[in-house]
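Peer 1: Build the 3D model from these lines:
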Amino acid sequence: MRHQLRPLFDRVVIKELEPDRVRRSGLIVPPGTDEPPPQHGIVLAVGPGLDWWAHVGVKMPVKPGDHVVFPASAGVWVEVDEERLLVCRVGELLGVLEQVADCYYCSERTLAAGDTCPVCGREGAAITRDAPGDPDPGA
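Peer 2: So this is what the prediction gives:
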């Protein structure tokens, strides 16, 4: 029989992601070298949320399946059925990693729908040449 950890209050349960052992430069980092503790993970479960001052439930900003970033000092590591899990307060999370499209014209910047590129001034929806009213990138 498997167990599932159900977080209470404003806590979340996170499964750590294995660190990427291949750097952008192509360098392969062998296991056991001086590695920082894991700081990325996938949310497995979310508590109901609680506002300690008003004693009412609050909407949690993360949901199961979110890819989150957290500091090395966040929460407590526990082992459930030989699986290492982080249990921390939602306020300890640094953010949620989301996939965004590259700006077609700048390619260095990433844009979410509705965001404006700080370099070329185009909106996130205008990431293809086919966008109506957009001039050619060379213009």
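
Peer 1: going forward, measure contacts and count neighbours with C-alpha atoms only.
Peer 2: Noted.

Peer 1: hang on, residue 42 packs against residue 15?
Peer 2: Yes: with contact defined as Cα atoms under 8 Å, residue 42 reaches residue 15; the gap is 5.3 Å.

Peer 1: Residue 40: neighbouring residues, count only.
Peer 2: 22 (other Cα atoms under 10 Å).

Peer 1: how about it, what does it touch?
Peer 2: Residues near residue 40 by Cα atoms under 8 Å, 6 or more residues apart in numbering: 16-17, 67-70.

Peer 1: run this one through as well so I can compare:
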Amino acid sequence: MNLKPLGDRVVIKKVEVEEKTKSGIVLPSSAKEEPQMAEVLAVGNGIINDEKKKDEIKVGDKVIFSKYAGTEVKIDNEELTILKLSDILAIVE
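Peer 2: Alright, predicted model coming up:
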């Protein structure tokens, strides 16, 4: 897979959510929420070439993003999301 985002966009892959609650109840797929945490797979040149933005995010970062942000695509049987840098709310350290 070679997907290169344009401008100030970022490619992310959502991190799977736990299948059980803390009390041990297994959740069916229909009851699970869409994950809002993801790993950054690629960063656009608009971010890399910008002196202010280039240190904000990098490939491999775990991020939290807006619930309805981005465009979902399926490439090589992988579900990825392309979104703008402004849709990323936080980096998880």
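
Peer 1: Work out the TM-score between the chains.
Peer 2: After superposition, the two chains reach a TM-score (TM-score structural alignment, normalised by the length of the second structure) of 0.85; 89 aligned residues with a Cα RMSD of 1.4 Å.

Peer 1: Just send the contacts of residue 40 of the first structure back as JSON lines, with neighbour count and secondary structure too.
Peer 2: Below are the contacts of residue 40 of the first structure laid out as JSON lines (neighbours: other Cα atoms under 10 Å; DSSP: H, G, I helix; E, B strand; the rest coil):
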{"residue": "16", "neighbour count": "21", "secondary structure": "strand"}
{"residue": "17", "neighbour count": "13", "secondary structure": "coil"}
{"residue": "67", "neighbour count": "20", "secondary structure": "strand"}
{"residue": "68", "neighbour count": "21", "secondary structure": "strand"}
{"residue": "69", "neighbour count": "18", "secondary structure": "strand"}
{"residue": "70", "neighbour count": "21", "secondary structure": "coil"}
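
Peer 1: how do these look in the second structure, which are kept?
Peer 2: Retained in the second structure (both residues aligned by TM-score structural alignment, their matches' Cα atoms under 8 Å) from the contacts of residue 40 of the first structure: 16-17, 67-70.

Peer 1: three-state assignment of residue 91 of the first structure?
Peer 2: helix (DSSP: H, G, I helix; E, B strand; the rest coil).

Peer 1: And for it, the neighbour number?
Peer 2: By other Cα under 10 Å, the burial measure for residue 91 of the first structure, its neighbour count, is 14.

Peer 1: Ok, the one 5 residues further on next?
Peer 2: Residue 96 of the first structure is surrounded by 17 other residues when neighbours are defined as other Cα under 10 Å.
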